[in-house]
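S.K.: Model the structure of this input:
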Amino acid sequence: MSFKFENLIIWQKSMDLGEEMNLLARSFPKEEIYNLSSQLRRATDSVALNISEGSILQSNAEYRKFLGYSIRSLAEVVTCLYKAIRREYLSKINFEKHYKDCFDLMNMMIAFRNKLK
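M.R.: As a prediction, the model looks like this:
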């Protein structure tokens, strides 16, 4: 027995991304605990949360709307990554890895959303 979102690769990858971003946020300076660290955690958690919420008892049009929220939250994660590299909390190599993960996930979510009519 499982919820249908548990089988979605986009949900699984968004869960993985959330754990990666949580670890990253822990490495930020203590003064960022209520700012960038918190924002990064909330944005990345929102990606998976909206995928799962939209999948339950929703029409395809409503599900597409929730996937749009997830995609926008992912854009917020990317902006947090840019903030982190500008503040020198993140190396260029780690930025590029996380950026690619976000970009790949975004493309997967858009492709999935486009399949819903």
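S.K.: all contacts plus neighbour counts: C-alpha atoms, from now on.
M.R.: Fine.
S.K.: list the helices and strands the longest helix anywhere in the chain packs on?
M.R.: Longest among the helix segments of the chain by residue count, using DSSP state H, is helix 60-86. When contacts are defined as 3 or more C-alpha pairs under 8 Å, 6 or more residues apart in numbering; DSSP states H and E, helix 60-86 sits against helix 36-55, helix 92-115.
S.K.: this one next, for a side-by-side:
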Amino acid sequence: MVRFRFQDMEIWQMAIEIAGKLFDIADGLEKKRLYRFAEQLRAAGMSMSNNIAEGSGSNSDKEFCQFLNIAHRSTFENANILILLQRRSFIDQATTDLLLEDLDHLCRKITNFQKSLK
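M.R.: As a prediction, this is how the structure comes out:
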């Protein structure tokens, strides 16, 4: 079976796991007819793993770091969306807290991985 480089990366595995949780929230938002929130959450959720995957195909570490920077920034976008959703009572505090912890952990892992490439 063919495997891409990114599939073995812990940061990609974490990002795809978090994205799944964000998609679950987005599914619930759609049931409440909050389509724009759901769409934005899915896009930002995919951006993390997409940029790690795309960057892993780069020809240089410098270029890969640029993609990792975008993935890193997407974690902040997701955190912001979750905080907004919680403040509007669309998701509960416990869910928000758990996902913010996951996003923070991923952020730190991405940063450490970037440092290893420099």
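S.K.: sorry, back to before: with mean neighbour count and distance to residue 78 of structure 1 as extra columns, can I get the helices and strands packed on helix 60-86 of structure 1 in JSON lines?
M.R.: Shown next, in JSON lines, are the helices and strands packed on helix 60-86 of structure 1 (neighbours: other C-alpha atoms under 10 Å; distance: least, C-alpha to C-alpha, whole Å):
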{"stretch": "helix 36-55", "mean neighbour count": "21", "distance to residue 78 of structure 1": "9"}
{"stretch": "helix 92-115", "mean neighbour count": "15", "distance to residue 78 of structure 1": "7"}
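S.K.: what's the mean distance for the longest helix of structure 1 versus structure 2?
M.R.: Per the superposition on structure 2, helix 60-86 of structure 1 and its aligned residues are separated by 0.5 Å on average (mean C-alpha distance after the TM-score superposition for structure 1).
S.K.: Give me the buried positions along that helix.
M.R.: Buried residues in helix 60-86 of structure 1, counting neighbours by 16 or more other C-alpha atoms under 10 Å, are found at 63-78, 80-82, 84.
S.K.: Equivalent analysis for stretch 7-15 of structure 1, please.
M.R.: 10-11, 13-15.
S.K.: neighbouring contacts of that stretch?
M.R.: For stretch 7-15 of structure 1, the surrounding residues in contact (C-alpha atoms under 8 Å, 6 or more residues apart in numbering) are 5-6, 44-45, 47-48, 51-52, 105, 108-109.
S.K.: That's all I had, so thanks and see you.
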